[in-house]
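Trainee: sequence first, then the predicted structure:
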Amino acid sequence: MINYTYFLEVFMYEKNIKNYLIGSSLIFFTLGCFSNFLSIHLKINNLDDAFIGSILSIQTLGTAIGSIISGIFLKKYTHKQSVLSSVVLISSSCILISISLNPTLLLISSFLLGVGMSFQFVTESPYLMKVTTTENRMNVFSLNFSIKNFSMMIGTLIAGFMSDINLSTKYTLLIFSIISSLSVFPILTIENIKMKNSDRTLKDIITILKIKPSINIILFNALIGIGSGLVVPFFSMYIKDTMNVDNKIVGVIICISQLGIVLGGLLTPYLSTLFGKARSVVICQALSIPFLLSISMFKNIFIISVCFLWRTALMNMAQPIIQNLSMETIEEKNMNMFSSFIILTSNIFRAAGTFLGGQIIYYVNYEIPYYITSVIYIIAIVVFTITFRCEDTKNPVCN
């Protein structure tokens, strides 16, 4: 039976958890606005598509490079200092992007925004592992995941409302940028917690690469990254071009899918209790594949919308479990560097998938990437199953 007090637990946790979640929600509230309205802002101000593409690409590059920097940073400094650095980088770069149209400054600011995001992403899993207990860990990972996505959804909706009342995109972005800076206040109240770390970065990297589960997890994230890169960035273009629907309909579909992610994330602890952690990941991601294929097969906007909702919810709701299991495969002293490896791999392969997806759509059609992604996801599920086959059962192979 479901214990509904789980949904209120965020108010019951100690300050190190609660205030981190509040600070994180403000950051992702801002990122929700920027992820959907930055390109529109640049387009309105007569910057060409090629330059806008460069802005988005350099942000991904910043996240990839920043993931290594943040892993090294966490060897000397605490998680609190890392998150505060993230807040400073994200809020300052967002403010610069909002007020300037100078191409050089935009490129530098976008790169720094990516670096700031990487500090947030890399710090997240090791920090939550450190401040949680075995009993509440799965709940906290799930709440964190749902709160982030809910904040992004609300940020997108409010930014859309602000544009409907004819508020300049410049001021919309600027207001959201200032809101992100407010996250410094809850973060300042958390304790300076430092994990056990070795002082040898190269030795840590070699140690991680020698552990078979770690290699498999990196491979799994690479496959998921390239698969999502092939289809996710182009979904709005796909339904707009093939279904001939207006921007409002596209926005509603995207927001509904984000709500599906939020609700799915909240259900994750119950799935892991019912099926076990590893089985829950396999079940969710395997069930998402038929919905992914259905998006490319049907030309009905209602069917496509429902399939996109279920595909997005199922594929993403397992993410808190994946984060948790990934951290459990590694010693505490290597968690920060391992987290940076995962973020690096995911972003590089997602960027590669986006490039390949664009080429396939240009030279062939919109449907082919969905079939390729389905095959890649099946391979990823096999890799995950092999890696965690001992997690939920007493398998003789494990003994």
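Mentor: Arrived safely.

Trainee: when you work out contacts or count neighbours from here on, use the C-alpha atoms and nothing else.
Mentor: OK.

Trainee: and the contacts of the helix or strand containing residue 180?
Mentor: Applying DSSP states H and E as the criterion places residue 180 in helix 169-181. The contact list for helix 169-181 (Cα atoms under 8 Å, 6 or more residues apart in numbering) reads 26-27, 29-30, 33-34, 37-38, 41, 87-88, 90-92, 94-95, 98-99, 159, 162-163.

Trainee: among those residues, name the buried ones.
Mentor: Using 16 or more other Cα atoms under 10 Å as the burial test, the contacts of helix 169-181 include 26-27, 29-30, 33-34, 37-38, 41, 87-88, 90-92, 94-95, 98, 159 as buried.

Trainee: quick check: next helix or strand after the helix or strand hosting residue 306?
Mentor: Assigned by DSSP H and E, residue 306 falls within helix 301-317. Downstream of helix 301-317, the first helix or strand assigned by DSSP H and E is helix 319-328.

Trainee: ok, and here's another one to check against it:
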Amino acid sequence: MKQIDKIIFINVVTTAIISGVFNVFTGIHVKNLGYGESIVGQVLSIGSVSIALGSMINAYLSSKIGFKKTISIGLVFMSIGILGVSFFINPFLIKLSTGIMGIGYGFPFSSIGVLLIENSSEKERVKVFSKNFVSQSLGTVFASYSAGKLIKTFGKIFAIEKSIPLVYILCVFIILIGFYPLKNLKINDKVKSNKSKDFFKGFKEVMSGQALKFVIYNTIIGFGAGLVIPFFSVYLKFSLNIDNEKVGIIMGLSQIGLVIGGLLVPYISKILGRENTVVVCQLLSIPFLISIAFPQGIFVLGVSFFLRSTLMNLNQPLIQNISLETVEYESRALMSSIVSVSSNVTRALSMIIAGYLMEKVSYNFPYYITVVLYLIGTGVFYRSFKEEKPLRGGADE
């Protein structure tokens, strides 16, 4: 297995569990235990904050002990956390377990982009990030669809509230597969050299210039995303009365668009440019987000999910690439962590707000706020990056 493929494999395993299973069905699981949307929002927000915390811890630890060890620690934490969510019914313990899992996920989450960019040349980076994104999306599709089918099957055999925890237990075994490529993973010397750099001095570079502009943009988009994305499955299940299997299918179908988009990214970005591709795709996604708030039947809803997800996330390989190129290579682990913090902490806050709004006002209201924030965030990105040519590359240039 090639070096790049090993890195991508680890990302696929961890992302499939988090995005394809945990994020889709945890809200439903908490609702099945008898708790309201406010508790769901609190649980999901803790998961988001803990990912940010794990990313920051990883940025520091990876400069001391290396990415292989920090990713290994992350996989262990993920396993412990998801087991806790499976067995506990007390809301405090569920939140604690979600926090442990989020911290664990934050380690590989903030490592993958750095490892990819440092193990690829400038010319091949868009293709490498696109390959990673496509593989990640396929893993998420498979995980979401399979989890939905398994939950339905287990629900026929066991009590419905036990079906999701059983799937979570199976996820632990999948997480452990992530240790396989770590065994022979070789870390680039440039990444190892981060040990000699003062970790805290890196904040000065990250919180200035283009890097700061990107963090501001990411914060706005993250807040908007947190109002609706974590609640998609809850919205489908409890507002539209769609069963768990169909929830898994719809969420899985929305990821298929990411695969198509990921394959097209290198070609679209050559025509429009990286920055313009980000702007155009985000603007085009907004009408479909509005359509989800006014569902016209399951078919139209599924199509809207598919197109919104495709357009809003098609540019993720470009965004990740752009963000890491705004700083020198010694600060990329820290930049990756700051980006994670700016996105996840604001998502955590917006999840709590969204849970309250959905419980007290309506399931639709947060969508309107998200539309406004996406427009503002896209405007900030356009003004900040429209004339910026080429961004800084790594030391291999």
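Mentor: Noted; the coordinates are in hand. Quantities reported herein were computed from a predicted structural model and do not represent experimental measurements.

Trainee: tm score of chain vs chain?
Mentor: The TM-score (TM-score structural alignment, normalised by the length of the second structure) is 0.86; 378 aligned residues with a Cα RMSD of 2.5 Å.

Trainee: buried sites along the helix holding residue 180 of the first structure?
Mentor: Buried, per 16+ other Cα under 10 Å, within helix 169-181 of the first structure: 169, 170, 172, 173, 174, 175, 176, 177, 180, 181.

Trainee: now stretch 144-153 of the first structure: which residue numbers in the second structure?
Mentor: Aligned by TM-score structural alignment, stretch 144-153 of the first structure falls on residues 132-141 of the second structure.

Trainee: and the contacts of that stretch?
Mentor: Contact with stretch 132-141 of the second structure is made by 8, 11-13, 15-17, 19-21, 251-253, 255-256, 258-260, 262-263, 316-317, as judged by Cα under 8 Å, 6+ apart.

Trainee: what about 7 Å?
Mentor: With contact meaning Cα atoms under 7 Å, 6 or more residues apart in numbering, stretch 132-141 of the second structure is reached by 8, 11-12, 15-16, 19-20, 252-253, 255-256, 258-259, 262-263, 317.

Trainee: most neighbours among those residues, please name it.
Mentor: Neighbour tally across those (other Cα atoms under 10 Å): the maximum, 30 neighbours, falls on residue 258.

Trainee: dump the residue contacts of the spatially most central residue of the first structure.
Mentor: For the first structure, the residue nearest the mean C-alpha position is residue 121 (7.9 Å; Cα atoms, centre = their mean). Contacts for residue 121 of the first structure (Cα under 7 Å, 6+ apart) come out as none.

Trainee: distance of it from residue 131 of the first structure?
Mentor: 16 Å (Cα to Cα, to the nearest Å).

Trainee: ok so, going back, return the subset of the contacts of stretch 132-141 of the second structure lying in helices.
Mentor: In this view, the contacts of stretch 132-141 of the second structure that belong to helices under DSSP state H are 8, 11-12, 15, 252-253, 255-256, 258-259, 262-263, 317.

Trainee: farthest pair within the residues you listed?
Mentor: With Cα to Cα as the measure, no two of these lie farther apart than 8 and 253, at 21.5 Å.

Trainee: any idea which element residue 371 of the first structure lies in?
Mentor: Secondary structure assigned from DSSP H and E places residue 371 of the first structure in helix 368-387.

Trainee: on average, how far is that helix from the matching bit in the second structure?
Mentor: Superposed on the second structure, helix 368-387 of the first structure shows a mean distance to its aligned partners of 1.7 Å (mean Cα distance after the TM-score superposition for the first structure).

Trainee: which residues does residue 268 of the first structure contact?
Mentor: Counting by Cα under 7 Å, 6+ apart, residue 268 of the first structure makes contact with 142, 317, 318.

Trainee: what of residue 179 of the second structure?
Mentor: Each residue near residue 179 of the second structure by Cα under 7 Å, 6+ apart is listed here: residue 72.

Trainee: the first structure: which residue goes with that one?
Mentor: Alignment note: residue 179 of the second structure maps to residue 184 in the first structure; criterion TM-score structural alignment.

Trainee: and for residue 206 of the second structure?
Mentor: Matched by TM-score structural alignment, residue 206 of the second structure corresponds to residue 208 in the first structure.

Trainee: for that match, give its distance to residue 22 of the first structure.
Mentor: Here residue 208 of the first structure is placed at a distance of 32 Å from residue 22 of the first structure (Cα to Cα).

Trainee: coming back round to it: out of the buried residues of helix 169-181 of the first structure, the closest to residue 326 of the first structure would be?
Mentor: Using Cα to Cα, the buried residues of helix 169-181 of the first structure come closest to residue 326 of the first structure at residue 180, 28.7 Å.

Trainee: name the nearest residue to that closest one, sequence neighbours excluded.
Mentor: residue 27 (4.9 Å; Cα to Cα, 6 or more residues apart in numbering).

Trainee: how about the one you found, what's its match in the second structure?
Mentor: Correspondence of residue 27 of the first structure to the second structure, assessed by TM-score structural alignment: residue 14.

Trainee: please apply the same query to residue 15 of the first structure.
Mentor: Match for residue 15 of the first structure (TM-score structural alignment): residue 2.

Trainee: tell me the contacts of that match?
Mentor: Contacts for residue 2 of the second structure (Cα under 7 Å, 6+ apart) come out as none.

Trainee: remind me, longest helix of the second structure?
Mentor: Under DSSP H, the second structure gives helix 125-157 as its longest helix.

Trainee: residue 183 of the second structure: neighbour count?
Mentor: Look at residue 183 of the second structure: counted by other Cα under 10 Å, it has 11 neighbours.

Trainee: one more: the one 10 residues further on?
Mentor: Here the count is done by other Cα under 10 Å, and residue 193 of the second structure has 14 residues near it.

Trainee: equivalent analysis for residue 146 of the second structure, please.
Mentor: Close neighbours of residue 146 of the second structure, defined as other Cα under 10 Å, add up to 19.

Trainee: for it, give its distance to residue 20 of the second structure.
Mentor: Applying Cα to Cα, the value for residue 146 of the second structure to residue 20 of the second structure is 9 Å.
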